[in-house]
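**Q** build me a structure from this.
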Amino acid sequence: MTFIPLYDKIVVKKINLENKIGKIFIPTNDNEIIKGEVVETGEGYLLTDGSIKPLIIKKRDNIIFKDNYNIEKYKFDNIEYYFIKEKDIISIIK
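**A** Predicted structure coming up:
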């Protein structure tokens, strides 16, 4: 399946985190921070003069973001996809 996000939308595939270190399990909470890989990005922000400002985020960047009420989700072939805006991203992971 191919996604073609519009403008400042970004498609992110969730990366499942291991919730243990060695034999020690680390609890998770409801306000989960999600790690994901950017699958596709839109062209950028549409400015009032009609021009487009490119996004900072690029394909294949690993990012973290907080799952909240305004993020749209889609599940396909047991893979969770999130449709977010660049402003929802907390950090790029290098």
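**Q** only C-alpha atoms for contact and neighbour calcs from this point on.
**A** OK.
**Q** helix or strand next in line after the one helix or strand Val39 maps to, which one?
**A** Remark: Val39 resides in strand 33-41, with elements defined by DSSP states H and E. Downstream of strand 33-41, the next assigned helix or strand under DSSP H and E is strand 45-46.
**Q** just checking, what packs against the helix or strand encompassing Ile10?
**A** Counting by DSSP H and E, the element that carries Ile10 is strand 9-14. If you count contacts as 3 or more CA pairs under 8 Å, 6 or more residues apart in numbering; DSSP states H and E, strand 9-14 packs onto strand 33-41, strand 79-85.
**Q** out of the ones you listed, nearest to Lys53?
**A** Lys53 lies closest to strand 33-41 among the helices and strands packed on strand 9-14, at 12.8 Å (CA to CA).
**Q** here is a second sequence; please produce its structure as well for comparison:
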Amino acid sequence: MAEAASDSSLAPPAELVSQLGFYFSDSNLRRDRFLIRLTGADGTGAVPIETLATFNRVAAHTQDVGVIVAALRQAPGLVVSDDEQSVRRVSPLP
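**A** Next up, the predicted model:
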């Protein structure tokens, strides 16, 4: 129960949810060499959340990994690992 209460205090900014969703979008992954190297050719490989936390546009919103995890959970088409250490796309690149 305490975990659920702490999750509600980590409400991520909508801009962060949108930015993280963009990073994993079809249009971005096709041209983002760094992320494609991490996700693999089909775009479904896991990316460490600590890596995403170093991206300038993510760091501008927060340094709190818990907030980043909450934002990733709200972004459509993404799945956070059970241990909350990585994230991946649900579907492969078309």
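**Q** got a TM-score for the two of them?
**A** The TM-score (TM-score structural alignment, normalised by the length of the first structure) is 0.23; 44 aligned residues with a CA RMSD of 5.2 Å.
**Q** that older thread, angle of the strand holding Ile10 of the first structure against strand 79-85?
**A** Between strand 9-14 of the first structure and strand 79-85, the angle formed by their directions is 150 degrees, by axes from the mean of the first three to the mean of the last three CA atoms, to 10 degrees.
**Q** what packs against the helix or strand just after strand 9-14 of the first structure?
**A** Using DSSP H and E, the next helix or strand after strand 9-14 of the first structure towards the C-terminus is strand 20-21. Packed against strand 20-21 of the first structure, as judged by 3+ CA pairs under 8 Å, 6+ apart, are no other helices or strands.
**Q** after strand 20-21 of the first structure, next one along is what?
**A** The helix or strand immediately downstream of strand 20-21 of the first structure is strand 24-25, counting by DSSP H and E.
**Q** what about the closest residue in space to Lys66 of the first structure that isn't next to it in sequence, how many neighbours?
**A** Once flanking residues are discounted, Lys66 of the first structure sits nearest to Ile33: 4.5 Å by CA to CA, 6 or more residues apart in numbering. Number of residues near Ile33 of the first structure (other CA atoms under 10 Å) recorded here: 14.
**Q** please apply the same query to Lys85 of the first structure.
**A** 18.
**Q** to Ile92 of the first structure, which of the helices and strands packed on strand 9-14 of the first structure lies closest?
**A** Ile92 of the first structure sits nearest to strand 33-41 of all those, at 9.7 Å, using CA to CA.
**Q** buried residues, that closest one. List them.
**A** 34-41 (16 or more other CA atoms under 10 Å).
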